[in-house]
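[1] this one's sequence-less:
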């Protein structure tokens, strides 16, 4: 009986092993079954979703469809007089025939009533600006205002319908490696969409103005300027502005003005007629291994304060030389581009929470941003700034705006005579300061002539019409 029990137990175990082996190797999901590949594929799909490579993540069709209808073609028409030196020399002939010059770029509709943002260099010196929508309708555009320093311009068209528009996203929340689309009109090819990722944030490429670009590897070429950089949801995170190339065409790097900076400039132009720039009131530089070694400190990231402007918000809040700024509000500060990019989204009298290192300890202080005494505006290629105390004393005046620079090609020959002059009135309206002048010029059409009354550098009163 005992022998029979042992035989039964052995048979039972053998049967179980045989059944298990069959299920493992030959059943519908077994190793040798036709469905084995589906297991591998499912595992790959699971991994793909983790790393963001699935078809669902890479589907940009909705974002592209949403954006192409909000990106417009911008045509800049200007006129340049071409002189003939031979006629001038032999016959004393002056002047020449004005020749039409056309430039093109892109723009982004940001409101249903027709406000459009583009780059300043796209519409610079334009006599006429024409906007063509994605549905081929064309409109004449009015220039509302520009910020040449940040290369942003605001236009307005009066359409006969409510327009599709792109909503602003928070560019501070953009992450390196995030998928993005660049939409614009390269080489006059309307509604072109290219894809890439965010390669870097707060990129400083040595321009005299903005020093906090979003860098991407989405293909951008001439004509894309002023177009939209959007996230995978189709929300605006930047205005495509420039490429870095020795050939003039895309070679792997493109740069966009962050949407937070562009939005702040647009709001200023709408509300004030000029850009309101707040300043922290510190000078210095970003830290790295070399700079930290020279300064004798261990911290290798952050903004090192070498000087604090007297009577500025930073001075009043107690910031000192040697302090290292590592955070503004919730924004980490590792470079100068981080600091300038964040401050460029703020206005005078805004309060910023500054986190800094002093004597090896983290400290916090609230700083109220000061007003930049010399913020400027630009109209018809003439850059203007407020007077300083020395100007007022020199000319014995208490109002006016000073011509800071001449960027208009038609006026460049008179640059020496105009630069440094003090404008006292525009069309018989007193030019009290930049704010007053900006609001006045904002009401003028770009092709409308204006009369200026000014004092030249010799203190002589002159009048000109431009």
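    Noted; the coordinates are in hand. It should be emphasised that the depicted structure is a prediction, and the values quoted were computed from it without experimental measurement.
[2] could you use CA atoms for every contact and neighbour count after this?
    OK.
[3] so for residue 200, what's the nearest residue that isn't a sequence neighbour?
    Distance criterion CA to CA, 6 or more residues apart in numbering; nearest residue to residue 200, sequence neighbours excluded, is residue 215 at 5.0 Å.
[4] surely the one you found is in contact with residue 199?
    Yes. In terms of CA atoms under 8 Å, residue 215 counts as a neighbour of residue 199; the distance is 5.3 Å.
[5] just the strands in the stretch 201-350 of the chain please.
    In the stretch 201-350 of the chain, the strands defined using DSSP state E, counting those that start in this stretch lie at 213-216, 228-231, 236-243, 254-258, 278-279, 282-286, 303-308, 324-328, 331-332.
[6] out of those strands, nearest to residue 268?
    Nearest to residue 268 among these is strand 278-279 (12.0 Å), distances taken as CA to CA.
[7] run a quick neighbour tally on residue 280.
    When neighbours are defined as other CA atoms under 10 Å, residue 280 has 25 of them.
[8] related to what we said a few turns ago, who's in contact with the residue nearest to residue 200?
    If you count contacts by CA atoms under 8 Å, 6 or more residues apart in numbering, residue 215 has them with 198, 199, 200, 201, 203, 253, 254, 255, 256.
[9] got another, please set it beside the one above:
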């Protein structure tokens, strides 16, 4: 028994590093403190209120007069952050929010030297910025590691400038990987290594001294570390840094589709054996449309890699070079089909709004309501088009009413929604919808897939036929 206890203790001791001192010594000269300065216009603001006739009235009047004389004079606002050197010629990585809007960026090195930095490029989507300093001698630098090899429970060490205290080290473990906060390209490593304000932009090291993350955010009710910190994974950062270094901006691939996750009921409705892939809800003008992709396709594979869900596809596409021709495997009408798509550039496509294409208005007919699948539906008329702010080419069935206890309501349908497809075929009348229901039942389906549009935004909903 005593031997077993000693063995357990030996294994435990081996699992825990005796010290992080050697690692800190190895990388500390490559970690930097960042001080930014921004010119802020200073307004006079409201003056102090004193009673008329007060003995302090003359004093405060003189105080206000002095403020008015200097009121428009700008003042400087400072902020602190962290970063790390990635090349001997002076490239430095930090967070975009550390240097955003800064007029002056001062880099302080571990030995105390200071240099002014210029911004090479920024990426607000991943909160990464690339800076450059000009030094008289080659700088110590650190290398990026492969964040995909980091495992939950691995030891990590963070370095930075927490709360302006200067160079500091904290250690912990990888709490989890693949965390998303709010961005489309989020891939955060969660760690319990202490991260506070001022640590932003600093490196998260593995035990080999490689950077596997850029410390970016914390989850905290009080603004201080509670052991839930987030570092943008290095495999995301390296791609961004390479593009910023080459182009001064990001150049992400663009497929040109709107997508949603495949759920169990959607998979059953379209005959998909596995709940995976990205369901295409709309295909506006762009690369995917040019390649023949259609609404209702499920993207199963992109450029040789399986697509697990929409988030994974967005990252895969964004990490692919603009102009590259890729093979995209889609599931359509019970079988797979391969399309060849030449990717566009995401940054050029963002903000581009396609012009509405007005069409000839059909003859006005009184809407005839019919209840199907727990919804009161009617064909689209000119009056309904105007009420729902739809263009002349819009077609489908309008949801006029539905019960709050219905499955359709539970799955998010509301009065005013427009059903444009059922079973991946267009529907204009209740008879069309009933025919699609009959087809689905004949094929042994337990549910029917509807394409629903609200304020122009499409999404698929599967409703039970039982």
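    Arrived safely, thanks for sending. Note that the structure is a prediction, hence the values are computed from the model and not measured.
[10] any idea what the TM-score is?
    Here the superposed chains carry a TM-score of 0.63, computed using TM-score structural alignment, normalised by the length of structure 1; 338 aligned residues with a CA RMSD of 3.5 Å.
[11] on that earlier part again, widest-spaced pair of the contacts of residue 215 of structure 1?
    Between any two of the contacts of residue 215 of structure 1, the greatest separation by CA to CA is 12.6 Å, found for 201 and 253.
[12] who's more crowded, these two?
    For residue 201 of structure 1 versus residue 253, the count of surrounding residues by other CA under 10 Å is larger for residue 201: 22 against 16.
[13] in structure 2, what residue corresponds to that one?
    Counting by TM-score structural alignment, residue 201 of structure 1 corresponds to residue 177 in structure 2.
[14] not counting sequence-adjacent ones, nearest residue to residue 103 of structure 1?
    Closest residue to residue 103 of structure 1 apart from its sequence neighbours, by CA to CA, 6+ apart: residue 76 at 4.9 Å.
[15] give me the number of residues near residue 293 of structure 2?
    25.
[16] likewise for the one 5 residues further on?
    Residue 298 of structure 2: 28 surrounding residues under other CA under 10 Å.
[17] if I look at the closest residue to it other than its chain neighbours, how far off is residue 264 of structure 2?
    Leaving aside its chain neighbours, residue 298 of structure 2 sits nearest to residue 279 (4.4 Å; criterion: CA to CA, 6+ apart). Distance, residue 279 of structure 2 to residue 264 of structure 2, using CA to CA, to the nearest Å: 12 Å.
[18] who has more neighbours out of these two?
    residue 279 (27 against 14).
[19] what residues are up against the counterpart of that one in structure 1?
    Alignment note (TM-score structural alignment): residue 279 of structure 2 maps to residue 304 of structure 1. Contacts for residue 304 of structure 1 (CA under 8 Å, 6+ apart) come out as 284, 285, 286, 287, 322, 323, 324, 325.
[20] first-to-last residue distance for stretch 267-285 of structure 2?
    One end of stretch 267-285 of structure 2 sits 27 Å from the other (CA to CA).
[21] contacting residues for residue 449 of structure 2?
    Neighbouring residues of residue 449 of structure 2 by CA under 8 Å, 6+ apart: 266, 269, 270, 422, 423, 424, 460, 461, 462, 463.
[22] how about it, nearest residue that isn't a chain neighbour?
    Of all residues not flanking residue 449 of structure 2 in the chain, residue 462 sits nearest, at 4.3 Å (CA to CA, 6+ apart).
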